[in-house]
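A.B. asks: Fold the following.
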Amino acid sequence: MTRAKIKTETTEKIKVRDLRSALRRLEHMPGQLLETNVEVDPSAELSGVYRYVGAGGTVKRPTKEGPAMIFNHVKGHPGKRVAIGVLASRKRVAALLDTEPENLGKLLWKSVDHPVPPVLIKGPALCQQVVHRADEPGFDLAKLVPAQTNTPDDAGPYITLGMCYAAHPDTGVSDVTIHRLCIQGKDELSIFFTPGARHIGAMAERAEELGQKLPVSISIGVDPAIEIGSCFEPPTTPFGYDELAVAGALRKEPVELCNCLTVEQRAIANAEYVIEGEVLPHVRIKEDQNSHTGYAMPEFPGYTGPASENCWLIKVKAVTHREDPIMQTCIGPSEEHVSMAGIPTEASIYGMVEKAMPGKLRNVYCSSAGGGKYMAVLQFQKKTASDEGRQRQAALLAFSAFSELKHIFLVDEDVDCFDMDDVLWAMNTRFQGDRDIITIPGVRCHPLDPSNSPSYSASILDQGIACKTIFDCTVPFSQKDRFVRARFLEVDAEKWTGQREK
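C.D. replies: Predicted coordinates:
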């Protein structure tokens, strides 16, 4: 038995159910985890380092896809570690979810359709091994939680991978989502709600109508299945669907929750950190009230977004954590965002088109260049003459359901939709701009795209409106015989190289 095979079998025996087991699995995968004992400053320096090591995504070049990192010595936070980039590679995500990279979207689609709801555990939870209450002397969020700034322009230290969990004040239905959280004071966090985009925002609005505070928990450092599952959006997971059930389906066992200690809410029981608090009604603050930079933090399109004038405020009641906690963070425009936002979108598009026209859509890829949200590649198979035009129908279905999509590339089944060089090859040899571009102007898209602005074009009526575009790089069915790729002999190259094809 080869050493590589022994390594793989050891890796597979590590059951991933929290951040620590995920990191242990990565330790057994060559080149997937880098650990350093050199002290790092969480104020811009930590992200500055990882920008070069493995950020990828839409981060300013030079950057690349590389290993996840653990910083063992964080300035100002003795005894605490920070992990970054855990999901900043499609290969890593697949390994942590026990599947293949090209199968991720389909796996998540099946998981949404077969949810396993979370369960409440009794007794002490791992996330509550150490407890800090806000009414105790010396309580200070900035000292308890090693939150980072991505750049020197950031409004303040951000919690970028906090799983926000809340329940609707009328129905009690729970939901988990990731929001932009900035430390504003010793016991205060700002939370940014994108209008109409997240369920917890609607819960906060309803609580405000009732004059109530909204209890919320923020779990940091969790099972990657939870982080991926939390990024699903309507219509795939409509209001009332708890995305923790997606993680339960992925793991074939429920996510365990515990009761919070200071608010009427639940938290993820094996998280590294949990922040307990309440979203206050009728209170809004400036996101950069302490720094006055005018900016928030780098967002997934690759630009540093403006600071919000109307962030909601969370009054923190407690911070709990495991012994020797590991803070988990990410860079906003990195490949990590592509994984978390893009793979659920792939799953959603695949599921919708599969229901409308079974067997036609082979796969979907939401590429790094679009931050996992703006661009999708649909690999479509035309089996009969009557399939001509259905590829464009599939693109329209995707656009109608997912407003944040701006560009869709359509390719044939012989094109690798996960290889953008191959996609551009199809564009160069199977596409004519005067007949294969379909534009849909004046459609609501995403407000963080700086080109979606009236200042960019007079044709844009409001911030966040865009011209959605389909690039049809598929061969007309009647001409498929003219576009056959060079036929190489199929062989097993391992005989000559000793390396199994990836």
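
A.B. asks: alpha carbons only for contacts and neighbour counts from here, please
C.D. replies: OK.

A.B. asks: what's in contact with the longest strand along the chain?
C.D. replies: Identified as the longest strand of the chain according to DSSP state E is strand 273-285. Strand 273-285 is contacted by residues 127, 190, 204, 207-208, 211-221, 260-263, 267-268, 309-322, 325-327 when judged by Cα atoms under 8 Å, 6 or more residues apart in numbering.

A.B. asks: so where do the strands sit in the stretch 1-150 of the chain?
C.D. replies: With DSSP state E, counting those that start in this stretch, the ranges of strands along the stretch 1-150 of the chain come out as 33-36, 68-71, 81-84, 119-120, 130-133.

A.B. asks: got CSV for these, with mean neighbour count too?
C.D. replies: Converted to CSV, these look like this (neighbours: other Cα atoms under 10 Å):
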stretch, mean neighbour count
strand 33-36, 16
strand 68-71, 22
strand 81-84, 21
strand 119-120, 16
strand 130-133, 16
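
A.B. asks: For Thr304, find the nearest of those.
C.D. replies: Comparison of the strands of the stretch 1-150 of the chain against Thr304 by Cα to Cα identifies strand 81-84 as nearest, at 19.2 Å.

A.B. asks: Please give the centre-to-centre distance between that closest one and its chain.
C.D. replies: 17 Å (Cα atoms, centre = their mean, to the nearest Å).

A.B. asks: From the contact counts, what lies against it?
C.D. replies: Under the contact criterion of 3 or more Cα pairs under 8 Å, 6 or more residues apart in numbering; DSSP states H and E, strand 81-84 touches strand 68-71, strand 326-329.

A.B. asks: For Ser89, find the nearest of the ones you listed.
C.D. replies: strand 68-71 (8.6 Å).

A.B. asks: what helices or strands is the longest helix seen in the chain leaning on?
C.D. replies: Of all the segments of type helix in the chain, defined by DSSP state H, the longest one is helix 343-356. Packed against helix 343-356, as judged by 3+ Cα pairs under 8 Å, 6+ apart, are the following elements: helix 104-113, helix 224-229, strand 361-365, helix 390-401.

A.B. asks: Please provide the structure for the following sequence as well, for comparison with the first:
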Amino acid sequence: MSQPYDLRKVLEELKELPGQYHETDIEIDPQAELSGVYRYIGAGGTVKRPTQEGPAMTFNTIKGFPGTRVSIGTMASRKRVGKILHHDYRTLGKLLQQSVEHPVKPVEVTQAEAPVQEVIHLASEADFDIRKLLPAPTNTEEDAGPYITMGVVLGSDPEKNMSDVTIHRMVLEDKDTIGMYIMPGGRHIGHFHKQFEALNKPMPITINIGLDPAIAIGTTFEPPTTPLGYNELWVAGALRQEPVQLVPGVAVDELAIARAEFVIEAEILPHETMQEDINTHTGKAMPEFPGYTGDANPAVNVVKVKAVTHRFDRPIMQTTIGPSEEHVSMAGIPTEASILGLVDKAIPGKVLNVYNPPAGGGKLMTIMQIHKETEADEGIQRQAAILALSAFKELKTVILVDEDVDIFDMNDVMWTLNTRFQGDKDVIVLPGMRNHPLDPSELPAYNPGVIRYRGMSAKTILDGTVPFDMKEHFVRAQFKEVSDWQKYLD
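C.D. replies: A predicted model of the protein is given here:
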């Protein structure tokens, strides 16, 4: 019987793929240096240039944290994600859509079967300090502190009828305190926390770090695709066709992911908040997916740590750079799946594929490939765009292209907007809608009188599809099909 999937198994598979993985024994400082180095090697996304798509990396020698390692960039390439999930990178959205529809639920294992509980540190111990146990990096020198950027939070409602997983930005504030930003609306962990607050009780959670990328990608699904009561660990199980293994916590009444590298067991306190940058007072939090450093939140939730467990053999801290290509993979591919699922129900067969590119951080932009079969399909492309914008409030821009356009090639997409597009008739603007509050252009000062509150935005549809009755005027140059062209490279 083969070993269940976890981060270590994935890294071993990546080692067999040329150019996809690199590790180093050179000592590196997790405070700004690690992210600063990986920015040049493989971050990509909306990170400040110069950057590039490069290998995933493991740093084996972490300054101040002997015996631990840091992994970064596992998903910082869509093609690499395809290799990790053993699927064509161009149809990952469809794979995830199918996984949502055919879930595989987790199973519970014992502590003896859970590698993550090989070593246990209780917060009640006199020398306990999470800041000395966890090599959590900072992305920049002005960050509010060391951040957990790839921690999957697992929690349940007070009656234990429902559970869910989400990813939040979490900063280490002191020896047993974490500041967690729970974005208002849409996150089920936030919903459960409100239920605990109504009872004036702390909410037990586990923060799971160092995971199979299938878990991280599945975790980022949101409503309406995964409604309240749907635990996204079911998606990860479907992707691997094996259930995620869970184990009871040692210090809180909640389950943890058994094959994680680290688990933080903790409680979200009711009715308590704190200043996110209480230790630095920089006014900054950490770099976020649009490419800018987010403002420190004046009132993040207070999380009290009860225990940290980890693997015995050099546990791996998994981290990411906020604006990197890795965020695009985690946030963008599930959104593609959600859009495909929605439009397939409403207008089946008309949207062939969807891509959320790095230019939008995986959230702000989508490219939709449209199939027009008859004249009755004219206009259906704009309905598809409106469907996507209405269901996924974080989408800001939708680009519509024909089926002969490679949606994964931005040169091909921009070619469409230069040769099949007229700005005075093919731009549709929907003002005054909600969007992601991390977009810095969504401020009242940017567009006074129209943007009333932060997080409002105009949504834009760019229709680069050819009118059905004019298709014969837009046929691309027809080159001879040669099936054995690769022999000329031998």
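
A.B. asks: Geometric centre of the second structure: which residue is closest?
C.D. replies: When Cα atoms, centre = their mean is applied to the second structure, the residue found nearest the centroid is Met330 (2.9 Å).

A.B. asks: Am I right that Arg232 of the first structure is in contact with Ile343?
C.D. replies: No, residue 232 of the first structure isn't Arg; it's Phe. No. Contact criterion Cα atoms under 8 Å: Phe232 of the first structure and Ile343 do not qualify, at 9.0 Å.

A.B. asks: who has more neighbours, the two?
C.D. replies: Taking other Cα atoms under 10 Å, Phe232 of the first structure and Ile343 do not tie; Ile343 has more neighbours (32 against 28).

A.B. asks: ok, now which ones touch the counterpart of Glu16 of the second structure in the first structure?
C.D. replies: Counting by TM-score structural alignment, Glu16 of the second structure lines up with His28 in the first structure. Going by Cα under 8 Å, 6+ apart, His28 of the first structure touches Lys7, Thr8, Thr10, Thr11.

A.B. asks: swap in Pro431 of the second structure?
C.D. replies: Counting by Cα under 8 Å, 6+ apart, Pro431 of the second structure touches Val450, Ser457, Ala458, Lys459.

A.B. asks: Gly151 of the second structure maps to what in the first structure?
C.D. replies: Aligning on TM-score structural alignment places Gly151 of the second structure opposite Gly162 in the first structure.

A.B. asks: Tell me which stretches of the stretch 351-500 of the first structure form helices.
C.D. replies: Here the stretch 351-500 of the first structure has its helices, by DSSP state H, counting those that start in this stretch, at 390-401, 420-429, 433-436, 494-497.

A.B. asks: Output the residue interval of the second structure matched by the last one.
C.D. replies: When you say that, I think you mean helix 494-497 of the first structure. On the second structure, the counterpart of helix 494-497 of the first structure by TM-score structural alignment is residues 486-489.

A.B. asks: Tell me the buried residues in the matching stretch?
C.D. replies: For stretch 486-489 of the second structure, burial by neighbour count (16 or more other Cα atoms under 10 Å) applies to no residue.

A.B. asks: Equivalent analysis for stretch 152-170 of the second structure, please.
C.D. replies: Quick answer for stretch 152-170 of the second structure (16+ other Cα under 10 Å): 152-158, 163-170.

A.B. asks: So what touches it?
C.D. replies: The contact list for stretch 152-170 of the second structure, computed with Cα under 8 Å, 6+ apart, reads 147-151, 178-182, 187-189, 192-193, 195-196, 203-209, 216, 219-220, 228-233, 254-256.

A.B. asks: sorry, back to before: give me the angle between the longest helix of the first structure and helix 390-401.
C.D. replies: 120 degrees (axes from the mean of the first three to the mean of the last three Cα atoms, to 10 degrees).

A.B. asks: quick one on the thing from earlier: please flag which of the contacts of stretch 152-170 of the second structure sit within helices.
C.D. replies: Those of those lying in helices (DSSP H): His188, Ile189, Phe192, His193, Gln195, Phe196, Ala216, Thr219, Leu233.

A.B. asks: I'd like those as TSV, with neighbour count appended.
C.D. replies: Shown next, in TSV, are those (neighbours: other Cα under 10 Å):
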residue	neighbour count
His188	26
Ile189	24
Phe192	20
His193	24
Gln195	17
Phe196	22
Ala216	25
Thr219	25
Leu233	29
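
A.B. asks: Would you confirm that Glu264 of the first structure contacts Lys213?
C.D. replies: No. Glu264 of the first structure lies out of contact with Lys213 (Cα under 8 Å); the separation is 10.7 Å.

A.B. asks: who's more crowded, these two?
C.D. replies: Lys213 (19 against 16).

A.B. asks: List the contacts of the counterpart of the more buried one in the second structure.
C.D. replies: The equivalent of Lys213 of the first structure in the second structure is Pro202 (alignment by TM-score structural alignment). Residues near Pro202 of the second structure by Cα under 8 Å, 6+ apart: Phe196, Glu267, Ile268, Leu269, Pro270.

A.B. asks: which one in the second structure is aligned with Pro358 of the first structure?
C.D. replies: So Pro358 of the first structure corresponds to Pro348, using TM-score structural alignment.

A.B. asks: Could you report the separation of that match from Thr225 of the second structure?
C.D. replies: Note on Pro348 of the second structure: its distance to Thr225 of the second structure, by Cα to Cα, to the nearest Å, is 17 Å.

A.B. asks: which residues does Gly185 of the first structure contact?
C.D. replies: Residues in contact with Gly185 of the first structure (Cα under 8 Å, 6+ apart) are Asp140, Leu141, Ala142.

A.B. asks: can you count the residues close to the last one?
C.D. replies: A total of 19 residues lie near Ala142 of the first structure under the criterion other Cα under 10 Å.
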